[in-house]
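J.: The following block contains a protein sequence and its predicted model.
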Amino acid sequence: MRTLVTGGAGFIGSNLVDALLDAGHEVVILDDLSSGKEANLEQAMARGAILEIGDIRDGEHVTSVVAKHRPEWVFHLAAQMDVRVSLEQPALDARKNVEGTVNVLEAGRLHGVQRVVFSSTGGAIYGDTELIPTPETEPCLPMSAYGQSKFCAEQYLGLFHRLYGLSSIALRFGNVYGPRQDPHGEAGVIAIFCGKLKQGERPKIFGTGEQTRDYIYVGDLVQAIIAAAQSSETDPINLGTEEETSVLTLVRILTDLSGIGGDPEFAPARLGELDRSCLAVTRAGDALGWTPATAIAEGLEKTWASTPDP
């Protein structure tokens, strides 16, 4: 099977590339390297993966890459994924997450792609819901431009399926963490905390620290992504653990692992921040035969061990 992974040099994408290669697939990566790192792909490229450098907002380039390599599956992970950036620059967020997705779908339609797997968000798409854990049937009322752009992109998947029969699925990720997540970015609080502790600094908590999220280990996630490509499901599916973990709990576990004491630093809560987010994953089990395997303590231990020294 020949596959294309947009955003394949990033944290989740590069882990997915490795898993696809392990499963015997041919892999092409499309990434503009604005946040992804070529270093994440060194082993993959040594194993035959191909890197094409380009921006998903450039529709002609996306189409040329798909025409050149003729992938059967496309895993679309390239995105603007910083909630704060989405609120400061909503038009930029929409161009990357909506227009970029339309470009991928159009290229797939033109050149015979069999299946598109889209990385959506469960952490931001439902908004401030009272139903916890949140199932896929809950209305999507995002509280950030990022969640809104992902929801809009999901609607284009449905449009291309209705008009052209292009098979696709949106996977609504929880808060993903694990090896290769950038500790200097804004998307992954666990990586940021690990980076701070490695430098001997105190983690910074925005708000009270009592806010919860559904943290899913990247190794579990990529197995679900591949299972989704193999399925015929077209309705959105949550991928999480169905367990809430507070920011304060993360800090406690990581300080125990690191052996670095001291209280965290607190800062005001950020605009668009949800108090609680946790995903119901019954449908993932029923439709994909998938369940998360890595408990938060185990995943944090693996993540801490993989965090490079400063």
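T.: Okay, I see it.

J.: going forward, measure contacts between C-alpha atoms and count neighbours the same way
T.: Will do.

J.: What ranges does the stretch 151-300 of the chain have for its helices?
T.: With DSSP state H, counting those that start in this stretch as the criterion, the stretch 151-300 of the chain has helices at 189-198, 218-230, 247-258, 282-288, 296-306.

J.: for comparison:
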Amino acid sequence: MKVLVTGGAGFIGSHIVDALIKENHTVTVVDNLSQGKLEQVHQEADFYQIDICSPELIKLIKKAAPEVIIHQAAQIKVNNSIEDPIFDARVNLIGTLNLLESAAQCGVRKITYASSAAVYGEPAYLAIDEDHPVNPISPYGVSKYAPEMYLKHYKNIHNLDYTVLRYANVYGPRQDASGEGGVVALFCDRLIQGETLTIHGDGEQTRDFIYVGDVASANLATLTKGDGSIYNVGCNRPTSINELTKILSHANHQSIKTKYTIPRPGDIKESYLNSIKAQRELDWKPQWSLHKGLAETLGSYRKDNRHLRVKVS
């Protein structure tokens, strides 16, 4: 199958590209390299440095003629969306609209869209399923949710099919330590430097950590399943930051220095997703335990000098 991946030079997108090529799909990658890295693009993929907001996008889609587009390109930082909501909307909303309009005009069959647990906001109940109220509390959450509505419109009007995947906290090799939601990458980075890990609050806040390889396999499942539906992609279990630190310490084979500081304003205390619907309808389930995934991630950071160093404030 011909598949185009936007953001295919980035953290999640590059893993999806690798998985697609492993399954013998023909892959085209679109990335403006503002966050992605060219060296992360599989050598068998066709790469084009194009911004999803660019009028050049439709020309490329017409040339590549993909059956499916997996849309990963996005502005991903919550803080940036608060500081510059216009830029956030330009990339996540206008860029996605440009992609949808181009896809509809070029006869693309389907879009798989990377959404986020951020669309839910403060949990009304746990675990969060797909019927949970949508109540984003940041411009990022808003700009990730709005395209879901446009996808329904394009399906109804243009017969452009779609699947929405709402990701939990994705971690794994190639993730920049500066990325929003990248606590695993940040902790791995500082462990390698022998620095103390800073934990905001009491460390009992919980998140749903999903390994990037499992996210990639969920995307591949949508090539033939899940048309017109929304799915959570997570592990169905909460992990506290304290528990995360303990598992990393075990993977590191030595104790970790930690310090606790004041909670960050606006942080959600508890959150994890119910992904039973995806397991049932996409025939998908997470294969990586947190212990195995963290060990793999930490090992990759030790071997790979491409991770981004973060200045300690």
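T.: Good, I have the coordinates. Treat the numbers as computed from the prediction; the structure is a model and nothing was measured.

J.: Report the TM-score for the pair.
T.: For this chain pair, the superposition-based TM-score is 0.94 by TM-score structural alignment, normalised by the length of structure 1; 304 aligned residues with a C-alpha RMSD of 1.4 Å.

J.: before we move on, back to that, let me know which of the helices of the stretch 151-300 of structure 1 is the nearest to residue 16 of structure 1.
T.: Closest of the helices of the stretch 151-300 of structure 1 to residue 16 of structure 1 is helix 218-230, at 5.4 Å (criterion: C-alpha to C-alpha).

J.: Tell me which of the helices of the stretch 151-300 of structure 1 lies nearest to residue 134 of structure 1.
T.: When the helices of the stretch 151-300 of structure 1 are compared for distance to residue 134 of structure 1 using C-alpha to C-alpha, the nearest one is helix 282-288, at 10.5 Å.

J.: residue in structure 2 matching residue 272 of structure 1?
T.: By TM-score structural alignment, residue 272 of structure 1 lines up with residue 266 in structure 2.

J.: Strands of structure 2, start to end?
T.: 2-6, 26-30, 46-48, 68-71, 110-116, 161-167, 169-171, 197-200, 206-207, 209-211, 229-233, 239-240, 258-261 (DSSP state E).

J.: Average offset of the fourth one relative to structure 1?
T.: The one in question is strand 68-71 of structure 2. Following the fit onto structure 1, the mean deviation recorded for strand 68-71 of structure 2 is 0.4 Å by mean C-alpha distance after the TM-score superposition for structure 1.

J.: and what of the last one?
T.: Once superposed with structure 1, the aligned residues differ from strand 258-261 of structure 2 by a mean of 2.7 Å; criterion: mean C-alpha distance after the TM-score superposition for structure 1.

J.: So which other helices or strands are in contact with that strand?
T.: strand 197-200 (3 or more C-alpha pairs under 8 Å, 6 or more residues apart in numbering; DSSP states H and E).

J.: Touching the strand it packs on from outside, list them.
T.: With C-alpha atoms under 8 Å, 6 or more residues apart in numbering as the test, strand 197-200 of structure 2 has contacts from 187, 190-191, 241, 256-264.

J.: coming back round to it: please identify the deepest-packed of the helices of the stretch 151-300 of structure 1.
T.: Compared across the helices of the stretch 151-300 of structure 1, helix 189-198 shows the largest average neighbour count, a mean of 22 (mean count of other C-alpha atoms under 10 Å).

J.: any residues touching it, and which ones?
T.: For helix 189-198 of structure 1, using C-alpha under 8 Å, 6+ apart, the contacting residues are 177-178, 181-186, 202-204, 250-251, 254-255, 258, 260, 303-304, 307-310.

J.: Skip the chain neighbours and tell me the closest residue to residue 121 of structure 2.
T.: Nearest in space to residue 121 of structure 2, with sequence neighbours left out and distances taken as C-alpha to C-alpha, 6 or more residues apart in numbering, is residue 136 at 4.4 Å.

J.: Help me confirm that that neighbour comes into contact with residue 116.
T.: No: the criterion here is C-alpha atoms under 8 Å, and residue 136 of structure 2 misses it with residue 116 at 10.1 Å.

J.: which neighbours do these two share?
T.: Contacts common to residue 136 of structure 2 and residue 116, judged by C-alpha under 8 Å, 6+ apart, are absent.

J.: so stretch 182-194 of structure 2 matches what in structure 1?
T.: Stretch 182-194 of structure 2 corresponds to residues 188-200 in structure 1, going by TM-score structural alignment.

J.: Determine how far that stretch lies from the middle of the whole chain.
T.: In terms of C-alpha atoms, centre = their mean, to the nearest Å, the centre of stretch 188-200 of structure 1 is found 19 Å from the chain centre.

J.: Stretch 279-291 of structure 2 now?
T.: On C-alpha atoms, centre = their mean, the centre of stretch 279-291 of structure 2 falls 16 Å from the chain's centre.

J.: Provide the aligned range in structure 1 for that stretch.
T.: Going by TM-score structural alignment: stretch 279-291 of structure 2 matches residues 285-297.

J.: ok, and what's touching stretch 73-92 of structure 2?
T.: So stretch 73-92 of structure 2 is contacted by 6-8, 13, 31, 52-53, 138-140, 143-144, 147, 179-180 (C-alpha under 8 Å, 6+ apart).
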